[in-house]
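**Q** Quick check, what structure comes out for this input:
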Amino acid sequence: MNTRPSLEDVSALLLIATYRSFRRAADELGLSPSTLSHRMRALEKTMGVRLLHRTTRSVSPTQAGQRLIDRMQPVLEEFDMALESVNDERGRPSGALRINASEIAARVLLTSVVPDFLTRYPEMTLDIVTEGRLIDIVEAGFDAGIRLAEAVPQDMIAVPFGGETRFIAVASPHYIDRHDAPETPDALHHHACIRQRMPSGKRYRWEFERYGQQTTVDVPGVLTLDHQGLMAEAAASDLGIAYLFEHVVRGRLARGELVTVLDDWCPLIPGLCLYYSGRRHVPSGLQAFIDMLKEQ
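**A** Prediction:
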């Protein structure tokens, strides 16, 4: 009787340890949490050692479980690379491509490269996960991430796309009619501002620059939100001035729901980048996605 654990079960253990959650790992694997838990108990019985600490609220690897994960993670990566190298020989990408992105970046992708990519490569599946915080894409099992160039980790290979962008201050025409437009960033202290809460819990300080002069303003305001789409909606509802990624408000600006203020204090900055680890084999699906980004 063969009692050697399967790579599939070890991969599932790694996923549980990464997410610290049976439910999230089960969703990723297309299983029920109870089925996955049963498989892990069977794995522990086969190994003859406890691999996971379980409580009603969390799950984490035991010392033995972490030791197994540390030793097996490179093996699993090599296994995936071996399968991918065979896939490369087929001449047509297939399989899954997992990308971690901010919500704004995901919206840009959905209106640009994604439709053409899925049409051109019908054997590919694309899994885009959006979250505000910056994560370790390798540790979390993603093929690539997408963020503004300034947020890309230095040890990653970055592929710029979409050109330069900027953050802009906007308000509704009705608000400006009642309060007049601020002429300098310091004048924001006399306005109602819609502040932004970052994933870390800190409030974002608005950053401006003109003719090489930089200034940062901790703006006042009675409304704080953690979603740029909601901030744009609040500004269009005459609740104050918001400072947002230009792509988020492009439609509202075109329809006249919002107008820009302090325009000459909002310079262009390097835009979005897709980034990935240079220490790993680039899957054919990811390479095809990169090529399409460069095309567009």
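**Q** hey, let's count contacts and neighbours off CA atoms from now on
**A** OK.
**Q** Hmm, residue 188 is touching residue 180, no?
**A** No: with contact defined as Cα atoms under 8 Å, residue 188 does not count as touching residue 180 (11.1 Å).
**Q** These two: which is more packed in?
**A** residue 188 (19 against 12; other Cα atoms under 10 Å).
**Q** The more buried one belongs to a helix, doesn't it?
**A** Yes: under DSSP: H, G, I helix; E, B strand; the rest coil, residue 188 falls within a helix.
**Q** any chance you could map the strands in the stretch 51-200 of the chain?
**A** 52-54, 59-61, 95-101, 124-130, 144-148, 156-160, 167-171, 194-196 (DSSP state E, counting those that start in this stretch).
**Q** How far off centre is stretch 274-292?
**A** 16 Å (Cα atoms, centre = their mean, to the nearest Å).
**Q** buried sites along it?
**A** In terms of neighbour count (16 or more other Cα atoms under 10 Å), stretch 274-292 has its buried residues at 274-277, 282-286, 288-290, 292.
**Q** Now show me the structure for the sequence below, then we'll compare the two:
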Amino acid sequence: MRRYPDMKVELTLEGRAIDIVAEGFDAGIRLAEAVPQDMVAIPCGPETRFIVVGAPSYFARSSVPRSPLDLLAHECIRRRMPSGKLYHWEFEKRGGEQMVLDVPGRLTLDNDSLMVEAALEGLGLAFVSDFWVTGHLAAGTLRAVLDAWTPPFPGLCLYYPRHRHMTAGLRAFVDMVREETKLAARIGGVQSPSANRRSSQTRLS
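**A** Coordinates of the predicted model:
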């Protein structure tokens, strides 16, 4: 904002995927895998992973899962999606084998921060973005399992309509994102919270 004092920015965070064209936004930010094919996508974040984590207190009374199928015998912290549906945990082994599970669990949440807190309390296993738990893993307050089944995938992208005229404001915003992404890569990357797979939209003027 200091660099472009005349620019006005309206940022909206949504727990749902929206049509940025229909709702009048200049650009949006989503995980790369969720960007519509008719959009221009610019990577603006590092690779991310969704990982299964649990507290030492949980593993003190439960076995360590060696395969995703073992989760069917565990207490899992389930995720309620913005659509109202329960998220089925998705796994992919390095080499291509895939598995999707409707995991069992008595606790269902729709917020990643709460999922991490519940996992820290030993209430079950959580499936969250590594962004949320890096510090806890380093401190040993959480432990990651099933590492071979949770490979990294492309992170967040800025996207905008391919065939729409690019305004001066949007062009400046895109250039800024590219510069910041390059800078972050040079200094080792900056992770962004993406575990809720939320989207954000931006209006520029």
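**Q** about what we covered before: can I get the strands of the stretch 51-200 of structure 1 in a markdown table with distance to residue 81 of structure 1 and mean neighbour count?
**A** Output for these, formatted as a markdown table (distance: least, Cα to Cα, whole Å; neighbours: other Cα atoms under 10 Å):
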| stretch | distance to residue 81 of structure 1 | mean neighbour count |
| --- | --- | --- |
| strand 52-54 | 27 | 16 |
| strand 59-61 | 25 | 19 |
| strand 95-101 | 13 | 20 |
| strand 124-130 | 17 | 15 |
| strand 144-148 | 15 | 24 |
| strand 156-160 | 18 | 18 |
| strand 167-171 | 39 | 24 |
| strand 194-196 | 41 | 24 |
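**Q** so which of those strands comes closest to residue 245 of structure 1?
**A** strand 167-171 (4.4 Å; Cα to Cα).
**Q** now the buried residues of stretch 274-292 of structure 1 as TSV including distance to residue 211 of structure 1 and secondary structure?
**A** Shown next, in TSV, are the buried residues of stretch 274-292 of structure 1 (distance: Cα to Cα, whole Å; DSSP: H, G, I helix; E, B strand; the rest coil):
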residue	distance to residue 211 of structure 1	secondary structure
274	30	strand
275	31	strand
276	34	strand
277	36	strand
282	41	coil
283	44	coil
284	44	helix
285	43	helix
286	40	helix
288	40	helix
289	38	helix
290	35	helix
292	36	helix
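**Q** Could you identify the most distant pair in these?
**A** It's 277 and 292 that sit farthest apart of these, by Cα to Cα, at 18.8 Å.
**Q** circling back: output the strands of the stretch 51-200 of structure 1 in JSON lines; the columns should cover distance to residue 246 of structure 1.
**A** Supplementary listing: the strands of the stretch 51-200 of structure 1 in JSON lines, determined by distance: least, Cα to Cα, whole Å:
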{"stretch": "strand 52-54", "distance to residue 246 of structure 1": "45"}
{"stretch": "strand 59-61", "distance to residue 246 of structure 1": "40"}
{"stretch": "strand 95-101", "distance to residue 246 of structure 1": "17"}
{"stretch": "strand 124-130", "distance to residue 246 of structure 1": "19"}
{"stretch": "strand 144-148", "distance to residue 246 of structure 1": "13"}
{"stretch": "strand 156-160", "distance to residue 246 of structure 1": "17"}
{"stretch": "strand 167-171", "distance to residue 246 of structure 1": "5"}
{"stretch": "strand 194-196", "distance to residue 246 of structure 1": "15"}
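**Q** quick one, which of those is nearest to residue 247 of structure 1?
**A** Here strand 167-171 is closest among the strands of the stretch 51-200 of structure 1 (Cα to Cα), at 8.8 Å.
**Q** so that closest one matches what in structure 2?
**A** Using TM-score structural alignment, strand 167-171 of structure 1 lines up with residues 50-54 of structure 2.
**Q** Relative to structure 1, what is the average displacement of the matching stretch?
**A** Once fitted to structure 1, stretch 50-54 of structure 2 is off its aligned match by 0.8 Å on average (mean Cα distance after the TM-score superposition for structure 1).
**Q** so how far is that stretch off the chain centroid?
**A** The answer for stretch 50-54 of structure 2 is 13 Å, by Cα atoms, centre = their mean.
**Q** do stretch 169-177 of structure 2 as well
**A** 23 Å.
**Q** Can you tell me what sits against that stretch?
**A** 7, 26, 27, 44, 158, 204, 205 (Cα atoms under 8 Å, 6 or more residues apart in numbering).
**Q** what span of structure 1 lines up against that stretch?
**A** Stretch 169-177 of structure 2 covers residues 285-293 of structure 1 once aligned (TM-score structural alignment).
**Q** picking up where we left off before, so can I have a markdown table of the buried residues of stretch 274-292 of structure 1 showing distance to residue 9 of structure 1?
**A** Listed next are the buried residues of stretch 274-292 of structure 1 as a markdown table, based on distance: Cα to Cα, whole Å:
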| residue | distance to residue 9 of structure 1 |
| --- | --- |
| 274 | 31 |
| 275 | 29 |
| 276 | 26 |
| 277 | 25 |
| 282 | 25 |
| 283 | 23 |
| 284 | 26 |
| 285 | 25 |
| 286 | 26 |
| 288 | 30 |
| 289 | 30 |
| 290 | 32 |
| 292 | 35 |
